[in-house]
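> What would the 3D arrangement of this be:
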Amino acid sequence: MLIAGFPAGAWGTNCYLVAPAAGEECVIIDPGHQAAQGVEDALKKHRLKPVAVVLTHGHIDHVASVVPVCGAHDVPAWIHPDDRYMMSDPERALGRSIGMPLMGELTVGEPDEVRTLTDGTRLELAGLELSVAHAPGHTKGSVTFQMPEARDGSDIPSVLFSGDLLFAGSIGRTDLPGGDMDEMLGSLARVCLPLDDSTVVLSGHGPQTTIGQERATNPYLRQVAADRQARGAEPAPRRGM
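Next comes the predicted model:
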């Protein structure tokens, strides 16, 4: 398994390229502001051929390079329908005061082909399996992508690309248009709590972490875990740590 990631642009948004191995097809996750050159550099370094761009949500810091990246490689972009409008209307998505000084340098619009992500979809792309979970809270159309743990005995853990749902020590903001804290906490409970502690979390901003680390230290995940326990729900898995 190859995962090449780098922070890009004014917001330091993590863009990821995922492939079974170097020299093979890959999926690109969240090519945001000023990410296009970093994508090209990573493709060349690892001899990868992209087959799709998949988006955790529609904020401009995660989608600003979708048009040039998809256009350069003639690949589709996948996004939840509730966030699709954000590619063409980032000002409506963020509000007028957030990041608007940068609007003049951004490529706004949709790539030639846009496909729809829905909750429970299992994408099979580039020899990879990505399970899609709808995770509203940061935006109405936020999703996560989970790759299962390796089945070949190589001891590679499951990986969750969490977008702006879950960060190391924190969560995504909920004060922008479409954000909702109750939905955010519900998504954390539904998407993150059931995962094994060994699951690696690669988020939209900041360093990687694990579900076990966040279950132990993240105040928001601790809150939803306590609420779950108070309701008498089954404890979440703790295998792997």
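> okay, CA-based contacts and neighbour counts for the rest of this
Fine.
> Just give the nearest non-adjacent residue to the most centrally placed residue in the chain, would you?
Nearest to the mean C-alpha position of the chain, counting by C-alpha atoms, centre = their mean, stands Gly163 at 3.0 Å. Of all residues not flanking Gly163 in the chain, Gly204 sits nearest, at 4.3 Å (C-alpha to C-alpha, 6 or more residues apart in numbering).
> Let me see the contact set for the one you found.
Applying C-alpha atoms under 8 Å, 6 or more residues apart in numbering to Gly204 gives the contacts 13-15, 62, 161-164, 167.
> Counting only helices, which of the residues you listed make the cut?
His62 (DSSP state H).
> Between the contacts of Gly204, which sits nearest Arg84?
Each of the contacts of Gly204 was checked against Arg84 using C-alpha to C-alpha; the closest is His62, at 12.3 Å.
> List the contacts of the nearest residue to the closest one once chain neighbours are set aside.
Leaving out its chain neighbours, the residue that sits closest to His62 by C-alpha to C-alpha, 6+ apart is Gly32, at 3.9 Å. By C-alpha under 8 Å, 6+ apart, the contact set of Gly32 is 8-9, 13-15, 60-66.
> got JSON lines for these, with neighbour count and distance to Val54 too?
Output for the contacts of Gly32, formatted as JSON lines (neighbours: other C-alpha atoms under 10 Å; distance: C-alpha to C-alpha, whole Å):
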{"residue": "Ala8", "neighbour count": "22", "distance to Val54": "16"}
{"residue": "Gly9", "neighbour count": "16", "distance to Val54": "18"}
{"residue": "Thr13", "neighbour count": "25", "distance to Val54": "14"}
{"residue": "Asn14", "neighbour count": "24", "distance to Val54": "13"}
{"residue": "Cys15", "neighbour count": "28", "distance to Val54": "11"}
{"residue": "Ile60", "neighbour count": "27", "distance to Val54": "14"}
{"residue": "Asp61", "neighbour count": "25", "distance to Val54": "14"}
{"residue": "His62", "neighbour count": "28", "distance to Val54": "10"}
{"residue": "Val63", "neighbour count": "33", "distance to Val54": "10"}
{"residue": "Ala64", "neighbour count": "28", "distance to Val54": "13"}
{"residue": "Ser65", "neighbour count": "25", "distance to Val54": "12"}
{"residue": "Val66", "neighbour count": "31", "distance to Val54": "9"}
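> For the comparison step, fold the sequence that follows:
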Amino acid sequence: MKYHIMPVTKFRQNCSLVWCEQVGEAALVDPGGDANWLRQEVAAQGVTVKEIWLTHGHLDHVGAANELAAFYHVPIIGSHRDDETLMASIPGQCQMFGIERIQPLIPDRWLTDGAKVSVGKLSFEVLHCPGHSPGHVVFWNKLAKFILMGDVLFNGSIGRTDLPGGDLATLMHSINYQLLPLADDITFLPGHGPMSTIGHERHTNPFLARN
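Got it, this is the predicted structure:
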């Protein structure tokens, strides 16, 4: 598995490109904006985008999804259907943040807990981790010990819950019962900021309850 991290927009959201080295097929994950630049970055890697994967429906993670799906002629996958209202409200999110209007988003496929997504010979398990948003999912590659985390858990922090659909108790339940049971040596890429590991956050993150 190879990946390339591309922070986008003023929110510095970690859009990522993950691909199978054996066949050169890729998934573009959480393309929150800067579509033209993302196209250049993808072209520089010499891979073929086959799908767009979304962790959740906030503007900074989905802002360029429709445009890039049309450009690459690929489906949009995710998040969980509980984010349907959030994705329908994208024009309102644009207005809230003073961004040019973007059309509502309707994924080609909603995801459920335990579902699988794949690109080339890579396979990721879907974990439904609500709290930051109702339909938030993360993508876990067990073989590579790697998670595309979105805005659930960060290096030294956790996802904010003061946006529509957010709930702190739900977020902590997701972290405690979906993520912390996983092995310490799993690396994750959060939606913003530097990478970390489950173990590092278990032992140092001030927002996580000590067990």
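> Would you give the TM-score for this superposition?
Aligned and superposed, the two chains score 0.92 in TM-score terms (TM-score structural alignment, normalised by the length of the second structure); 210 aligned residues with a C-alpha RMSD of 1.9 Å.
> In the second structure, what residue corresponds to the residue nearest to Gly163 of the first structure?
Correspondence of Gly204 of the first structure to the second structure, assessed by TM-score structural alignment: Gly191.
> again, but for Thr107 of the first structure
Per TM-score structural alignment, Thr107 of the first structure is aligned with Ile102.
> and if you look at Ser131 of the first structure?
Here Ser131 of the first structure is matched to Glu125 in the second structure, going by TM-score structural alignment.
> Near that match, how many other residues are there?
Neighbour count of Glu125 of the second structure, defined by other C-alpha atoms under 10 Å: 19.
> Reduced to three states, what does it come out as?
Per DSSP: H, G, I helix; E, B strand; the rest coil, the local secondary structure of Glu125 of the second structure is strand.
> Count the residues that sit near Glu124 of the first structure.
Glu124 of the first structure, neighbours per other C-alpha under 10 Å, totals 10.
> For it, give its distance to Met87 of the first structure.
Distance of Glu124 of the first structure to Met87 of the first structure, computed by C-alpha to C-alpha, to the nearest Å: 24 Å.
> which of the contacts of Gly32 of the first structure still touch in the second structure?
Of those, the ones still in contact in the second structure (both residues aligned by TM-score structural alignment, their matches' C-alpha atoms under 8 Å) are 8-9, 13, 15, 60-66.
> List just the nearest of those residues to Gly95 of the first structure.
For these, the closest approach to Gly95 of the first structure (C-alpha to C-alpha) belongs to Ile60, at 11.7 Å.
> Leaving out chain neighbours, which residue sits closest to that closest one?
Nearest to Ile60 of the first structure is Pro90, by C-alpha to C-alpha, 6+ apart, at 6.0 Å.
> counterpart of that neighbour in the second structure?
Using TM-score structural alignment, the partner of Pro90 of the first structure in the second structure is Ile90.
> any chance you could map the strands in the second structure?
In the second structure, the strands defined using DSSP state E lie at 2-8, 13-20, 25-29, 48-53, 76-80, 109-111, 116-119, 122-128, 137-141, 146-150, 153-154, 157-158, 187-190, 196-197.
> how many neighbours does the equivalent of Arg173 of the first structure over in the second structure have?
With TM-score structural alignment as the criterion, Arg173 of the first structure lines up with Arg160 in the second structure. Look at Arg160 of the second structure: counted by other C-alpha under 10 Å, it has 16 neighbours.
> Just want to check the distance between Arg160 of the second structure and Gly92 of the second structure.
Taken as C-alpha to C-alpha, the span from Arg160 of the second structure to Gly92 of the second structure is 19 Å.
> With Thr9 of the second structure instead?
Thr9 of the second structure is 18 Å from Gly92 of the second structure, by C-alpha to C-alpha.
> Now which residue in the second structure aligns to Thr118 of the first structure?
In the second structure, Thr118 of the first structure lands on Thr112 (TM-score structural alignment).
> if you skip the residues just before and after it, what's nearest to its match?
Thr112 of the second structure sits nearest to His80 (C-alpha to C-alpha, 6+ apart), 5.8 Å away.
> so who does that neighbour touch?
With C-alpha under 8 Å, 6+ apart, His80 of the second structure has these contacts: 56, 110-112, 128, 135-137.
> and if we set it to 6 Å?
Counting by C-alpha atoms under 6 Å, 6 or more residues apart in numbering, His80 of the second structure touches 110-112, 135.
> any idea how far it is from Trp110 of the second structure?
Distance from His80 of the second structure to Trp110 of the second structure, by C-alpha to C-alpha: 5 Å.
> one step back: between the strands of the second structure, which one is closest to Gly165 of the second structure.
Nearest to Gly165 of the second structure among the strands of the second structure is strand 76-80 (13.2 Å), distances taken as C-alpha to C-alpha.
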